Each structure stands twice: as C-alpha cells, then as structure tokens.
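**Student:** Return a 3D structure for these sequence lines:
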Amino acid sequence: VICFLNIDRIVSFLGATEYTATYIKDYLTIILGFSCFPMLSYYMEVLVKVDGFPKLATIGVCTAAVCNIVLDYIFVIKLGFGVKGAAYATGLSQMFSATLFFIHFLGKKSKLGFVKFKVDFPTIKRAFLVGIPDFITELSAGITIFMFNRTILLLIGEIGVVTYTVISYVNTLILMTMIAVSQGMQPLVSYNYGKGDKASFTYYFKLAVKTIGILSLAAYAISTIFAEPISRFFIDKEEVELLSYSVKSSRIYAPAFLILGFNIVLSGFYSAVEKPKYAMIISLGRGLIIIAASLFIMVNIFGDTGIWISTTVSEIICLVVSVTIFMKYFFKDLFLNNKLSANTKMKIIEDIED
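**Tutor:** I've put the predicted structure just below:
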C-alpha cells in the first residue's frame, strides 16, 4: 500500500529518466499487486527442502522459470503488452510456484504442516537473529543496484546502465548458483552440528567449498572467454560502441566471480551453526558498507572503470574478513582431528545420492 501511494516518488528516487519513467511505473504498478507471491514462493521453497523434498523445490523453481519464459512470449511478443506483459508474466509464474509449494504442505507426505500459531518469543528471537544476515543480503542487493545505477548515470550515462544490466543478469545467474550451494549445505551442516557430529558437518562444509571453487573457476572462465557472445545476446550487433564497452566492462568485472561464492558459503556456514553475528558481518560488509566504500574509492581513483573494479575489491576485503573469523574461531576446534571413517563417508555419499 505504501509503495502504491508513493509510486511516482519511488520512480523518481530510483533515478528514472524521462524516457524510462513510464515503463518503470507500469511495471511497478503491476508487480506490486503480486508482491506477496515471490516472498511466499521463496520462503516455502526453503521449507520444502528442510522438509526433505529437494527435488520438489527444484521442480517448483524450474517450473516458475519456464512459466515466466512462456508467459513473457505470450504477453510481450504475441499480445504486445510490452513491459506490462513482462510484469504479469513474472507475477503469475511466482504465484504458480507458491501455490505448488502450498499444496505440498497440505498433503500427507509433508512432515511439516500448518498449525495454530502460538507466540513463542524466545523462538521468534532465535529465528530472527539467525535470519538477519539473509535479510541484509536480500535487502542490500537492491541498495547496491541503486548505488551503481546512480553512479553510472552520473559518470557514464545510459550506455553504462545498459552495460550494467548485462553484467547484472550474468551476476545474478552466478550468484544464485552460489546461493544454491550454500542453501543446500546449510540444513546438512545445521543438523549434524546440532547432534554434535563434527566429522559429518565439516565434511559437508568442505564439499560445499570445493563445489564453490569449481563453480567460481567455471564462472570466471565463461564470463571472460564468452563476454562478447553474452553481450551480443542482449545488445544489437549494430550497436558497435555499446557492444565494445559492454565486453570490456564485463571482463573487468569478472574476477569478482572467483571470490563471491566463498563469502556466500562462509556466511551460510555461520548461520547454519547459529553464529549470526559473524554472518551479519559478512552480509553487511559485502552488501552495504564495504561495497559502498569500495565504489566511492575506486571511482575517485580510476574514474568510470572503477565502477567495474569495485565489486572485486569489495569481495576480496570481505573474504579476508571471512577467513580471519573462520581461522580464529572455527578452524582449530572444528576442522582438526575430525576425519571421517571410510564407512561413515560411504554412508554420507549414499545419503546425498538418495
């Protein structure tokens, strides 16, 4: 309701130009009507995984993505609804996935279910503290985009905004992949940590770190080698200057992909073992404080090129902080002399395959 009543102010605050303001307002007006469904879908997706149905969570997310693509084609291309069509497609696809997850919890297979709500302040406080880092991560994504867009418009103009849009699409895809690894690790680490099985939860953590390492190298290589084809996917090849600038900027930005996954998995680990203070330090750092400082400093040193360097610098600083915390408070106690027996390791592998 607040957003609906202040939509013109929001559009102006976001830095919309005279050309883009109408499109932004049209999109926001529609998507706000569906705003509860992305939140419900995201929330219940996590609960479905905790409930022991990771395949259903994957099906729900993939189905929503396919629905979005199909509805985009119908509403935007076939019916010519433009930006409004894209908003309807996004809203309806999220509504579909939220409904799918909701039906699961009404079924007999679910171990979790809807019960009469009872206020338990200690439990709420505990959940609140553990959830704050993820809240900051989600909130900071929008703030970071806002900071970058304002800086880019000021220093480069619309050519920079288009370039940042291309980079943001790639960054979001890679970021979501890293978050998926972190979220997959968290219940396994949390469960084994809760029952005091250090060997098992350290195994899962190490597995997540190794996976992040492989994905990070792949993400960097693909985004660097295929920077031009990726940019061409979004930009008309006749826009030679824009395409060239986008390719150059994407390659400057790419080293961030080598690092961000490790920050995400470390933050997820701290939340899983109920150390939200450390997770919050990482989330605040990489999402708000350090990235803002890095953007300001890099721009003042390198000009517009500093915009694309700032994320890498921010992630490096955050990684130093993350690893320092880990080495000081966790490494010696949890990761030395906690080797798995061959039988235990085989059992874990069988559980993962199941």
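
**Student:** only C-alpha atoms for contact and neighbour calcs from this point on.
**Tutor:** Fine.

**Student:** Leu106 contacts Gly113, correct?
**Tutor:** Yes: if you go by Cα atoms under 8 Å, Leu106 and Gly113 touch, sitting 6.7 Å apart.

**Student:** same for the lengthiest helix in the chain, what does it pack against?
**Tutor:** Ranked by residue count under DSSP state H, the longest helix found in the chain is helix 158-194. If you count contacts as 3 or more Cα pairs under 8 Å, 6 or more residues apart in numbering; DSSP states H and E, helix 158-194 packs onto helix 121-155, helix 198-225, helix 240-253, helix 260-272.

**Student:** To Gly303, which of the ones you listed lies closest?
**Tutor:** helix 121-155 (8.0 Å; Cα to Cα).

**Student:** buried sites along the closest one?
**Tutor:** 129-134, 136-137, 140, 144, 148-153 (16 or more other Cα atoms under 10 Å).

**Student:** Return the list of helices and strands in contact with that helix.
**Tutor:** helix 158-194, helix 260-272, helix 276-284, helix 290-302.

**Student:** swap the cut-off to 7 Å and go again
**Tutor:** Helices and strands touching helix 121-155, by 3 or more Cα pairs under 7 Å, 6 or more residues apart in numbering; DSSP states H and E, are helix 158-194, helix 276-284.

**Student:** Quick check: which of the ones you listed has the most neighbours on average?
**Tutor:** helix 276-284 (a mean of 23; mean count of other Cα atoms under 10 Å).

**Student:** Centre of the chain to that helix, how far?
**Tutor:** 16 Å (Cα atoms, centre = their mean, to the nearest Å).

**Student:** Just the angle for it relative to helix 121-155, thanks.
**Tutor:** Using axes from the mean of the first three to the mean of the last three Cα atoms, to 10 degrees, the inter-axis angle of helix 276-284 relative to helix 121-155 is 20 degrees.

**Student:** what angle do helix 276-284 and helix 260-272 make?
**Tutor:** Using the same axes, to 10 degrees: helix 276-284 against helix 260-272 is 150 degrees.

**Student:** out of the buried residues of helix 121-155, who's nearest Asp304?
**Tutor:** Ile152 (7.6 Å).

**Student:** what's the spacing between the residue lying closest to the closest one once chain neighbours are set aside and Ser244?
**Tutor:** Of all residues not flanking Ile152 in the chain, Gly160 sits nearest, at 5.8 Å (Cα to Cα, 6 or more residues apart in numbering). For Gly160, the distance to Ser244 equals 12 Å [Cα to Cα, to the nearest Å].

**Student:** one more, for comparison:
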Amino acid sequence: MNEKSEFLGTEKINKLLWQLATPAIIGLLVQAFYNLVDTFFVGRALGDQSVLGIAGVAVAFPLQMLMIALSIGIGVGGSSVISRMLGSKDVKKAERTLGNVFTFTLVLSIIFQILFFFNVDAILNLFGATADNLVYAKEYAVVILQGTLAFTFGFVLNNLVRAEGNPKIAMNNMIFSGVLNIFLDAILMFGFGMGVKGAALATVLAQLAGTIYLLYYYIGGKSPLRLELANFKPQFELIKEISVIGFGSFIMGASNSFMMLVLNNVLAVYGGDLSIAVFGVAIKLLMLILMPIIGISHGLQPIVGYNYGAENYERVNESVKKSLMITTLFGLAGFILLSAFPGTFFSMFSTDADLINSGASALRIMVLASPLIGLNVIGTTFFQSLGRARPSFFLSMCRQILFLIPLVILLPYYFDLSGVWMAFPISDLMAAIISLFLVWKEYRYFQDRSSSKA
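**Tutor:** As a prediction, the model looks like this:
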C-alpha cells in the first residue's frame, strides 16, 4: 500500500510536478470551460433578455462558490493530513482521516442546504439581486441548492484522490462531469426550453454523476486506502485538525463568494444590471488564468506534504521554486490572451453592444497583475501542505478580504465604475508581495535544515 505513494519522495521534482499537476490542470480547465458554457448558453438562449439572465446567474453564483468553498476546505484539510501520514508511514491515521472526512462532509452539507434553501430570497437580495434579475437568480439558486450533496462530495473526493497520488482519477472525473454538463446544457436549455433553470439542473446532474464515479473508486477498492465503516465514527481531534488546516482554503473560497457579493452590490449602484453581467462574464474568463495555477498547486500539495513528513526539505524547496516559476508563466500567458482579445471573448456570450464594449474595457484592467496571482496561490498551498494553519489562513485572506473588498468599496468614490475594475490588479500586487516575503522566509529555513542534515 505504501509503495503506491513512495514515488512522491523519489521521482524527479520537475517530472513529478507535471505528472501530478497536468491532470488537475486539464480537469480544472474543463470545469472553467463548462462554467463559461453555462453563461454562453444563458446569453444565447435568452436573446433580448441575455443581460438580465447573465446578471441573474452572476448574482446566484456566490452561493455556488460558498458551497464549493466548504467542500474544498474539508478536502484540502483531509488531503494535507492524508499526504503527511502517507509520508510518515502512518496508514491507519490516513484511513481514519478518510472516514472522518466522509462523515464531516455529510453533516456540514445537510446543515448548509437547510440554512440556505429556506432563506433563498433574502440571501439573493443580500448577494445584490435587483428587481429585474431576481427571477433568474432564484431559478438558478434553488436548483443548485437541491444538489448540495453532489457538489460537496464531488469536490472533497477530488482533493482526497489527488492527495493519494492519483491525479488522473480526479482529472477523468472532472472531464467526464464537464463534458456531461455541456451536453445537458444544450438539451435542457434548447431542447426543453428550460432557460436558466436548465443550466442549473445540467450542472447538478453532471456533478452527481462525477460524485458517483469517485464513490465507486473508494467503494470498489481502487484507492490505496481502505474505506471502513469503523473509521466513519467522528474523532473530534482529527476533525479539528482537518478543520484548522482546511480553514484557509475555506476562507479563500468564501472570500470569493463574499467578494462577489460586495461587487454585485457595488456594481448595482455604479452600473446596474449591465455591469453585473459584465462581471459575471469576466469572472468566468479570469478562471481560465486561475485554474491552471490552482492545478499546479494541487500537484504541489502531495509533494510538499509527503516530503515534509519524510523530512526531505531539499525536495520541498525545489518543488516550491518550480511551482512559482510555472504559475508566473501561466499568469503571463493569460494576461496576454485576455488583454489582446477582450471584445472577442465577450461577443461569444451576447450580441449586446454595450455588454461587449463595457466588458472589453473592464477586462483589460482586471488582468494587469495576472502574472503575480501564482505567488498567493502557491504560498497558501505551501503552508497548508506543511500543516501550518495560521500563515495559510492569513495568505488566503490577503487578496480578497484584506485588499480587494476594501478597494472595491473605496476606489469607486474616486474613479467611479473604473475603480471597481482597478481594485483587481492592485490587490493582486499587494497579496503577491506579502506571499513572496513569507514563502522566502520559510524557503531559507528549509535550506538551512537541509544543509545541517548534510
């Protein structure tokens, strides 16, 4: 069983990082692409109402992001424990962690669904719904909430599979569910004329199919860890460890949701439904930059966790260094692509000239500091992999909570609507500086530890 994960401590870092990250990058890009396709179908299916439909989905999207944040927090916390236990040869604790993650996910998912489902109107108004787009936002949100368990278990299990050193399984699942979502979008929205509700239902059904696929992976004994009922019994110290480590990822995801909440409300004041729709498309396009960077961080996590557990500090440093180089190049490529052809991208979603022109101007500003995004993502993942909850939590808060949201509120007073878009590159720059400082400090520490062992 241990031999299935030992390659994390012996394979060349460059090869290993790409081996683990490539499936995650492909899977995440497919996920980003089908989110784009959702918005594309909404824009095309609603015709003259495309701006309101896209705005409605943008208003409901923070709810979906919050659901995903919950599951990623659990998944990252569990993954960190599992990979470190595999590195230190403590397979029993790794299997107890697996069982407790299942229990924890089930309980929190049910609580989440109950709390939000029965307060959906108030929540959507809080998320920035207007009188015109509320009907579309509610159609989307109600269906998404009905699929809470499919979402949470799907994202949690994807993280756990990667922690075991099996990223291809996670990739296959994300590709499968992504392609299925696109197929169902076309059928439900155009074949059955279900509109925004069809887009939401397609997403839920695709996530459910992916979750079933991953459950089969564990139940069918394909995992190096055994899924035993005895390990489902809650062990509060273990759940606490999972929660503390994963809290940073949850906050990062939740801050995305909160950021969108604030932005929707600010945009409703400074630009109305048109600006909300612009942001709804822009945030999906920005995912094309962010997802490959997150994919590299997913590849990094088991490498750092395993080698830190094995006290192989030189490999820890090498993996972080290469990850930062690669994510910077991804960010640069995304900047070039989106800043060169912003109008072309927006014209895919609607024929509305105002949406296309406003979107092109906004996107050029928003991507200015994209090459720096990887510093914050890799920094957060690095400290999570070490089991260092405080710095990972702090870095996860930097971009969205400490910088972006205050800037989104402040800058429009001086620069009107442009100030909203300017907040993105400024917050990226500030978060990158802090992340680089903390990572470099830890990097030097591991260099010294590695030298002393030699």
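
**Student:** TM between them?
**Tutor:** Once superposed, the chains reach a TM-score of 0.90 (TM-score structural alignment, normalised by the length of structure 1), with 336 aligned residues with a Cα RMSD of 1.7 Å.

**Student:** residues contacting whatever residue of structure 1 lines up with Ile303 of structure 2?
**Tutor:** Superposed on structure 1 with TM-score structural alignment, Ile303 of structure 2 falls opposite Leu188. Contact partners of Leu188 of structure 1, counting by Cα atoms under 7 Å, 6 or more residues apart in numbering, are Phe201, Tyr204.

**Student:** Also the one 10 residues further on?
**Tutor:** Contacts here follow Cα under 7 Å, 6+ apart; on that basis Lys198 of structure 1 touches Asn192, Leu334, Asn338.

**Student:** how about it, what's its partner in structure 2?
**Tutor:** Aligned partner of Lys198 of structure 1 by TM-score structural alignment: Tyr313.

**Student:** Same check on Ala221 of structure 1?
**Tutor:** Ala221 of structure 1 maps onto Ile336 in structure 2, by TM-score structural alignment.

**Student:** Tell me how many other residues surround its match.
**Tutor:** 15 (other Cα atoms under 10 Å).

**Student:** With Ile187 of structure 2 instead?
**Tutor:** With neighbours defined by other Cα under 10 Å, the count for Ile187 of structure 2 comes to 16.

**Student:** That one matches what in structure 1?
**Tutor:** In structure 1, Ile187 of structure 2 lands on Ile74 (TM-score structural alignment).

**Student:** just Leu157 of structure 2 next, same as before
**Tutor:** In structure 1, the residue paired with Leu157 of structure 2 is Met44, using TM-score structural alignment.

**Student:** can you name the residues of structure 1 that stretch 23-38 of structure 2 overlays?
**Tutor:** Taking TM-score structural alignment, stretch 23-38 of structure 2 hits no residues over in structure 1.

**Student:** quick one: buried residues of that stretch?
**Tutor:** Applying 16+ other Cα under 10 Å to stretch 23-38 of structure 2 flags 23-38 as buried.

**Student:** in the superposed pair, what's the mean gap between stretch 170-183 of structure 1 and structure 2?
**Tutor:** For stretch 170-183 of structure 1, the mean deviation from structure 2 after alignment is 1.6 Å (mean Cα distance after the TM-score superposition for structure 1).

**Student:** Name the residues of the helix or strand Ser451 of structure 2 falls within that are buried.
**Tutor:** Using DSSP states H and E, Ser451 of structure 2 falls within helix 417-453. Across helix 417-453 of structure 2, burial judged by 16+ other Cα under 10 Å covers 417-432, 434-436, 438-439, 443, 446, 450.

**Student:** Any idea how far stretch 280-289 of structure 1 is from the middle of the chain?
**Tutor:** Counting by Cα atoms, centre = their mean, stretch 280-289 of structure 1 comes out at 14 Å from the chain centroid.

**Student:** what span of structure 2 lines up against that stretch?
**Tutor:** Under TM-score structural alignment, the counterpart of stretch 280-289 of structure 1 in structure 2 spans residues 393-402.

**Student:** What residue in structure 2 is paired with the residue nearest to Ile152 of structure 1?
**Tutor:** Using TM-score structural alignment, Gly160 of structure 1 lines up with Ser275 in structure 2.

**Student:** my guess is that match contacts Asn265, does it?
**Tutor:** No: assessed by Cα atoms under 7 Å, Ser275 of structure 2 is found out of contact with Asn265, at 10.5 Å.

**Student:** hmm, back to that, quick one: neighbours of the match of Leu157 of structure 2, just the number.
**Tutor:** Considering only other Cα under 10 Å, Met44 of structure 1 is surrounded by 22 other residues.

**Student:** Correct me if wrong: it contacts Phe101.
**Tutor:** Yes: in this structure, Met44 of structure 1 is within contact of Phe101 by Cα under 7 Å, at 6.2 Å.

**Student:** ok, now how distant is Glu138 of structure 2 from Val304 of structure 2?
**Tutor:** You called it Glu, but residue 138 of structure 2 is Lys. 42 Å.

**Student:** Next: Leu227 of structure 2.
**Tutor:** Taken as Cα to Cα, the span from Leu227 of structure 2 to Val304 of structure 2 is 25 Å.

**Student:** residue in structure 2 matching Val265 of structure 1?
**Tutor:** When structure 2 is aligned by TM-score structural alignment, Val265 of structure 1 is paired with Ile378.

**Student:** ok, now which ones touch the closest residue to Phe201 of structure 1 other than its chain neighbours?
**Tutor:** Closest residue to Phe201 of structure 1 apart from its sequence neighbours, by Cα to Cα, 6+ apart: Val189 at 4.6 Å. By Cα under 7 Å, 6+ apart, the contact set of Val189 of structure 1 is Phe201, Tyr204, Phe205, Ala272.
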